[in-house]
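# Here you go, sequence then predicted model.
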Amino acid sequence: MTSTTPQIEEIKDLPEVISLLPLRNSVLFPGSIIPIDVGRPKSVKLIEEAIAAERPIIGIVTQKDARTEDPSAKDLHEVGCAVRILKVIKLARDNYSVILQGVVRIKIEELVSDEPFLQARVSELAEIHPVKLEAEALVANIKETARKLISLVPELPREAAALLDSVNEPGQVADLVASNLDIEPAEKQEVLEAFDVSERLRKVLTLLTRQLEILEIRERINTQVQEEMGHSQREYVLRQQLKAIKGELGEIDDENAEADEFEQKIAEAKMSEEAEKVAFKQLNRLKQMQPSSAEYTVTRTYLEWLVDLPWSVSTEDQLEIGTVRDVLNEDHYDLEKVKKRILEYMAVLKLNASKKGPILCLVGPPGVGKTSLGKSVARAIGRSFVRISLGGVRDEAEIRGHRRTYVGSLPGRLIQALKRAGTNNPVIVLDEIDKLGHDFRGDPASALLEVLDPEQNHTFSDHYLEVAFDLSRVMFIATANTIDPIPPALKDRLEILELPGYTRQEKLAIARRFLIPKQIGDHGLDREDLALTFSDDAIMEVIDSYTREAGVRNLQREISSVIRGVAVKFVEDELSGEVEIAAKDIPDYLGPQKFMPEMADRTASPGVATGLAWTPTGGEIMFIEATAMPGKGGLMLTGQLGDVMKESAQAAMSYLKSHFDQFGIAAEALESRDIHIHVPAGAIPKDGPSAGVAIFSALVSLLTGRCIRADVAMTGEITLRGLVLPVGGIKEKLLAAHRAGIRRIFLPERNEKDVVDVPEEIRSEMEIIYAKVVDDVLAGALEDAKAD
């Protein structure tokens, strides 16, 4: 800080003409004492001449452009400072060090001479003093701000604050602070030229505040940098110490051991040429990074994924068709279509080893063994098995992965599954593919298009890996309960295999061969002192009276409940030796029957017909009820029916009204009464055209007073001409009818081809009648009219 004497010795008589010494990059204020070096020829001559004078007075003015070597009057500011030369030290020839003290502001009125140095006629500038209170407030603000600034600059001497406190005259305070501020010479010149002390104080306060803000920001930045540097240095020191300790213990051989290990793994992985190029590029980057940096961890994780993937690791397929067939039959009963397709693929693979894997989609109700079949296929052909659950997946990144720019990014589920499998030709089950969602994060079903296309998946690119991986050798098996929610583009890439529900005899066989032995083993009852068996009647009792399903999941639960009850009795020493569960014992373990045969009761009155419906969980029987009441021939529909089903009811009613005399119905019966059609289970939505024939039959039964046979069910769409059109889900509907004890079925004539898929044992126990028009249905469904 430039020293300043609080009391400035005034110049009694300022000479009219004084010598001028130009300064390049500094401004001298009254009261300031500064040393300067003099070396320019004119300036040296000025100093030498002034030494001889007693207490010489010269003028100090600042150049407008510091680069001007020999300034003239136009190159100098008009306002400068008259100074007294306190001391002159000769440093060398034509080079002096001069200590100057500023005394008073001066203004150059006229240049008198420029040889041998500049001389000018000057005048002293008088100050305009401010209002006392305003001056005191400004001085107080300047001093407070200056103290804060001094605290942020440790280079300043401790005397700086004391020196500031010793000056009280407003103009001197402004000059003292301005002379010591680290600002541009032009800004200091503006302060020097401010004759109004109040204006000068404001200028200085503005400059001082700006300088304080700069220093505070710089201090904040320095603190942050020092903290970061301190953390990094501390981590570096600790790592070096850890390295030294490991070296002493003999646990480390080479500082590049990890990089060498990666290099070896890359060579052993036998990646594709593209992947290997990327891996070595990332490895070279890793070698140049500090282990403490965040980027090091990201790159290291990426390399770990690359080297851990099974680029060239594959399992050898079991190509003996007989062995594959035996394993499939050992794990699953029936499901002949799927087993046939797997055997076909293995036969082709045996003939052509480069054959790409099939992309199957098993569609069927819950509990028929879709997911477990995938595991069985993998075991049969000797491949690794991985299951990916897609239910509720809504983000495309779940399939294709996240880009490495995101924190915590990972590859998609497919790449993760391949890493878990450890081979490049596993069986991957895409479970619940019909339950994929989509939102603003993307459509995972669209991301699967590339995965499930044999023409594209040999170059599948995950967003995280950003290199192609060959999925063509993977055997994909998707599962779904219904095919409708799957987008058409994705459905087109799938080979659909439908798995209908099981018959009673098939459930009996599954329970005997799989469910009961498994549950006995799971509950610890496969013991030498206990031989637990179930009679066929007992199993049938559970199937008929305690379950209503297309699969066997609930059957397994009920059998498990029975075995748990046996376990309790065995532990309490109530049972031992050979124990057979009979049909009469089932209620003791499972309670009263959950499902009762109600066909005869439900159809014992006119106006009730039994229809057949298809649901995602299999087939179901559906009762159609109709009743009449006084009215004007209106039609009321209830039971939460969809638009298509309502239209079927309207079509049936229109055909009946246009042919009432054909069925022996009086016109007054239709005109004077309203008809109400209701489909029970009103909380469940129902839709579709297949109930048209059943609705028509219920209406005719109601209006003729003839009941529909209790063992009859029907399905088919009706037209306004009375034709019976084909419908879908025939196998599921026939299985549902068989479970309900129905023995006579009316089907559309054009559905005869679909009955081939129904097991022979079901067809042999049921009478299937094919109808072309509704009259064919009425002839075999209505009972004979009862005599009054």
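On my side now, so go ahead. Numbering: from 1, shown residues only.
# can we go C-alpha only for contacts and neighbour counts from here?
Fine.
# What is the three-state secondary structure of residue 478?
Assigned with DSSP: H, G, I helix; E, B strand; the rest coil, residue 478 falls in the strand class.
# same question, residue 80
Under three-state DSSP, residue 80 comes out as strand.
# quick one: buried residues of the helix or strand where residue 299 lies?
Applying DSSP states H and E as the criterion places residue 299 in helix 294-308. Judged by neighbour count (16 or more other Cα atoms under 10 Å), helix 294-308 contains these buried residues: 296, 298-300, 302-303, 305-307.
# try stretch 272-280
Result for stretch 272-280 [16+ other Cα under 10 Å]: buried residues 275-276, 279-280.
# and what of stretch 414-424?
Buried, per 16+ other Cα under 10 Å, within stretch 414-424: 414-419, 421-424.
# helices or strands up against the helix holding residue 299?
helix 257-269, helix 273-287 (3 or more Cα pairs under 8 Å, 6 or more residues apart in numbering; DSSP states H and E).
# Which among these is found nearest to residue 205?
helix 273-287 (52.8 Å; Cα to Cα).
# Looking at the buried residues of stretch 272-280, spot the one nearest residue 534.
residue 275 (58.8 Å).
# Who are the contact partners of the nearest residue to that closest one once chain neighbours are set aside?
Nearest residue to residue 275, sequence neighbours excluded (Cα to Cα, 6 or more residues apart in numbering): residue 467, at 5.8 Å. Contact analysis of residue 467 by Cα atoms under 8 Å, 6 or more residues apart in numbering lists 274-275, 461.
# Could you export the buried residues of stretch 272-280 to JSON lines, including columns for distance to residue 559?
Output for the buried residues of stretch 272-280, formatted as JSON lines (distance: Cα to Cα, whole Å):
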{"residue": "275", "distance to residue 559": "53"}
{"residue": "276", "distance to residue 559": "55"}
{"residue": "279", "distance to residue 559": "55"}
{"residue": "280", "distance to residue 559": "58"}
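# ok, now how distant is residue 269 from residue 301?
16 Å (Cα to Cα, to the nearest Å).
# the longest helix in the protein is where?
Looking across the chain with DSSP state H, the single longest helix is helix 197-249.
# circling back: save the buried residues of helix 294-308 as TSV, and put in distance to residue 97 too.
Output for these, formatted as TSV (distance: Cα to Cα, whole Å):
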residue	distance to residue 97
296	58
298	61
299	62
300	63
302	67
303	67
305	72
306	72
307	73
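# okay, now the one to match up with it:
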Amino acid sequence: MELTTWNIPVLALRGLTVFPHMDLTFDVERPISIAALSRAMETDQEIFLVTQKEMGTAVPEEKDLYRVGTVSHITQVLRVSEGSVRVMVEGGRRARMKRLWQSEPFLQANVEALPEQKESEAFLRSARTEALLRQTAVLFDEYAGRVSGLPDEVKTQVEECRDPGYLADFLAQNIRLRTEERQSILEEPSAYIRLRKLNEFLARENDVLAFEGEMEDKVRSQLARSQREQILRTQIRVMQGELGETDDGDEELDDYRARILRLGLPEETESHLLKEVDKLSKQPYTSAESAVIRGYLDVCLEMPWNTQTRERLNVEAARKILDKDHFGLEKVKRRILETIAVRQMNPEGRGQILCLVGPPGVGKTSIAISVAKALNRKLARLSLGGVRDEADIRGHRKTYIGSMPGRIIEAISRSKSMNPLLLLDEIDKLGSDYRGDPAAALLEVLDSEQNCAFRDHFMEIPVDLSHVMFITTANTTETIPRPLLDRMEVIELGSYTDEEKLQIVKNHLLPKQLKEHGLKKTQLRVDDGALRALIRDYTRESGVRVLERRVAALCRKADMQILTGGVKRLTVEEKDLPELLDMSPYPPALHAEREETGVVNGLAWTEVGGEILEVEVNVMPGTGKLELTGNLGDVMKESAQAALSCLRSRTDRYEIDPEFYKNTDIHIHFPEGAVPKDGPSAGIAIATALCSALTGRKVRAGLAMTGEITLRGRVLAIGGLKEKTMAALRNGIGTVLIPQDNVRDLEQIDQTVRAALEFVPVTNVDEVLSRALCPAEKKKKKAAAEPAKPETAEPLAAFAPARSEGGQDALRQ
């Protein structure tokens, strides 16, 4: 080793560092490492051992290796197995890698020796060096006392060594250090600094070991205390058993047993709970298992097993309560009273699960509250909106940390009755994810054939839900899974008419808001004209929530004027509304005043009620391109294509250019593009707007339509007619075109709406266009000389009943 530079094979070490003059044995498995050993054995058995920075690097490159390593001599190579060898090396001298010039089939590099810094004899004998050596011996003794399994040879070598450099290398090789710390000692040329660094690392390691020992002692002490307590408790029980005495500490267990036996539960349930008490008696009081069992028993015993409220089954009393709390909704009230009548005739019968479906604000939840009041049942309300975890319905297994019963069991426990009315709000907004499907868990709960033995995952004992009355609410049935919907009887709540809203605000909303705002009836008076304007011009909704907010705003204005304006009472008339509530956000007759070309009023159903859906069509010279905008779904896009094809087959009849699909670009737009739109009911509106734009004929004012169209021009039936006609009335529409197949649905529409609107049934697109389009401009002069031809479609007169109860025609002639 007289040379100071070598061209030598390189062996990359993972988690190991070899120091000069140290012997080390380790296993080698990587092919490039075995190849490097083979190459070294073929030459002078010298190899450069260097530590790699990351242990996970399988094929290291130059950037993955530290620069400083040790040129070592291979003393022995032993094959352990196929693909693995054990090698014994003797560290030579420190060296620095200049360049790793080969990586296949083994690593080879140019390395240069690092000069050894020779310490003088005087320095080695100095007091400073002696103090450092003594400090090292003290720190190592402390380390050896905390670490087990340290060889005696290591302790002897430390006591006898007087060379600071060798002692630093020796200890760094034999004590527990991080790879970066060992490498920093290897790279330090000064023997004194190496040993000083080692002392710092050794002192830190002693502190870490001291903390580890302290924590281990605490854990051992706690376990010993727990075992000692358990042994003592067992001994006490044995001695008391021998003396025939009872344990005062078992009063809790006796109390549990007495409460269980006092309930008179079914044999299976009673046996299960008593087994839990026996299991609790065998657990140490402070153990985690005993806390779980206590929580379980407390939940089970808090259930109102034998408690039921006395149900008041009287149809007439229930009718008075429902009429007092709600105006209108006659069909809904009648169906609920029928349910009460059935229970009055057969109190032991299993009740049906009712599902109240309707737009927001129409009174679904308040009806359920009134039913609970009428039946004298306790009410427990559960909001299911956004619930995604099946455990929310069925509960968690009690073995889990933080487990609890499901919402059904919790609601029954909260109601303190086994026959409450459970109101499941927003059942259409249940979700599902990797934690399960809560809608599937509700299948058992809402099935009167199965819920007599409902098992919650937490309780693990059957609970009879057959006496519970379930009422669910939803805005739509579209998002309720079919099997779940099949278990419920749907009762639909439609939109309120303006007259119904007037009575609701006078009899319910205004008195409620006066009370909440601290006003007496004489301090605020709102006349009927102002209330009608409030309903007509300041709200566009199916229910009455926004209307209630408007009434609350008037009450706030009254509070301010009474307190600061020096007035004693406030009377609100229609002319005062713009000053009190700002300008109306909904201009009157927005969709009914003008006759326009290419603009048609469609009718749409939404979860919050009916809406006017305008269709606009514009035609321009072009190449026959059709463009659809307005955030449309696939169904409405297909309706537009069908309407266009239908008109192409009727170009002669309506004097449309037969080549329009080649030389005209058509743009169909549904305003309010931010709102998604889809559904099979806009076909005739699109066809009418297309025909109007292509022929230049205007669309009659005050007219709206709904219906789907086929390629042959047939008009198909639609759904949601009640909400759509309500929207037409709110927006000042006078005439509504409906499919012939929907005439039977007119019986479900409120008499006020039927009297205010003119319904025209249509069977094909020709009847629609004949009724909706104004005559062409060029035919106006001829109309004076020739008698007008009767229109194909006539107003719906033959389908109208003779008279309504109010003396008006049910359908306007």
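Thanks, I have the structure now. Here the structure is a predicted model, which is why all the values come from computation and not from measurement.
# Once they're superposed, tell me the TM-score.
The TM-score (TM-score structural alignment, normalised by the length of structure 1) is 0.69; 582 aligned residues with a Cα RMSD of 3.4 Å.
# In TSV, list the helices and strands packed on helix 294-308 of structure 1 along with distance to residue 731 of structure 1.
Shown next, in TSV, are those (distance: least, Cα to Cα, whole Å):
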stretch	distance to residue 731 of structure 1
helix 257-269	50
helix 273-287	50
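# Next, count neighbours for the equivalent of residue 760 of structure 1 over in structure 2.
Aligned by TM-score structural alignment, residue 760 of structure 1 pairs with residue 751 of structure 2. Using other Cα atoms under 10 Å, residue 751 of structure 2 is surrounded by 18 other residues.
# ok, residue 751 of structure 2 to residue 587 of structure 2 distance?
Taking Cα to Cα, one finds residue 751 of structure 2 at 26 Å from residue 587 of structure 2.
# again, but for residue 402 of structure 2
Taken as Cα to Cα, the span from residue 402 of structure 2 to residue 587 of structure 2 is 56 Å.
# ok, the two, which is more surrounded?
Remark: of residue 402 of structure 2 and residue 587, residue 587 carries more neighbours, 12 against 9, as counted by other Cα under 10 Å.
# Show me the strands in the stretch 601-750 of structure 1, by range?
608-615, 618-630, 635-638, 673-678, 712-714, 717-718, 724-725, 744-748 (DSSP state E, counting those that start in this stretch).
# any chance of those in TSV, plus mean neighbour count and distance to residue 239 of structure 1?
Converted to TSV, the strands of the stretch 601-750 of structure 1 look like this (neighbours: other Cα atoms under 10 Å; distance: least, Cα to Cα, whole Å):
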stretch	mean neighbour count	distance to residue 239 of structure 1
strand 608-615	25	65
strand 618-630	21	65
strand 635-638	14	77
strand 673-678	19	80
strand 712-714	27	81
strand 717-718	26	79
strand 724-725	24	81
strand 744-748	24	81
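# With distance to residue 442 of structure 1 as added columns, please give those strands in CSV.
Formatted as CSV, the strands of the stretch 601-750 of structure 1 follow (distance: least, Cα to Cα, whole Å):
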stretch, distance to residue 442 of structure 1
strand 608-615, 30
strand 618-630, 32
strand 635-638, 40
strand 673-678, 43
strand 712-714, 44
strand 717-718, 40
strand 724-725, 41
strand 744-748, 44
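# Quick one, which of those strands gets closest to residue 699 of structure 1.
Across the strands of the stretch 601-750 of structure 1, closest to residue 699 of structure 1 is strand 618-630 (Cα to Cα), at 6.3 Å.
# compared with structure 2, how much does the closest one deviate?
In the superposition with structure 2, the average deviation recorded for strand 618-630 of structure 1 is 0.8 Å (mean Cα distance after the TM-score superposition for structure 1).
# Contacts for that strand, please.
Outside strand 618-630 of structure 1, the residues that reach it (Cα under 8 Å, 6+ apart) are 364-365, 500-501, 549-550, 602, 607-614, 672-680, 694-695, 698-699, 702, 713, 729, 732-737, 740.
# Stretch 485-501 of structure 2 now?
327-329, 332, 335, 352-359, 362, 364, 443, 446-447, 477, 532, 535-536, 542-544, 609, 722-723, 726, 730, 750, 752-753.
# Narrow these to those in strands?
354-357, 609 (DSSP state E).
# roughly how far is the helix or strand hosting residue 47 of structure 1 from the heart of the chain?
Here residue 47 of structure 1, judged by DSSP H and E, is contained in helix 41-52. Helix 41-52 of structure 1 has its C-alpha centroid displaced from the chain centroid by 81 Å (Cα atoms, centre = their mean, to the nearest Å).
# ditto for stretch 699-708 of structure 1
That offset, for stretch 699-708 of structure 1, works out to 60 Å (Cα atoms, centre = their mean).
# which residues in structure 2 does it match up with?
Counting by TM-score structural alignment, stretch 699-708 of structure 1 corresponds to 690-699 in structure 2.
# What span of structure 1 is the strand ranked longest in structure 2 aligned with?
In structure 2, taking DSSP E as the definition, the longest strand is strand 84-102. Strand 84-102 of structure 2 corresponds to no residues in structure 1, going by TM-score structural alignment.
# Contacts only, for residue 657 of structure 2.
residue 651.
# how near is it to residue 663 of structure 2?
For residue 657 of structure 2, the distance to residue 663 of structure 2 - Cα to Cα - is 10 Å.
# try residue 446 of structure 2
Between residue 446 of structure 2 and residue 663 of structure 2 the distance is 60 Å, computed by Cα to Cα.
# Those two - which one has more neighbours?
residue 446 (25 against 15).
# OK, contacts around whichever residue in structure 1 pairs up with the more buried one?
Correspondence of residue 446 of structure 2 to structure 1, assessed by TM-score structural alignment: residue 452. With contact set as Cα under 8 Å, 6+ apart, residue 452 of structure 1 has these partners: 359, 476, 490, 493-494.
# Sounds good, over and out.
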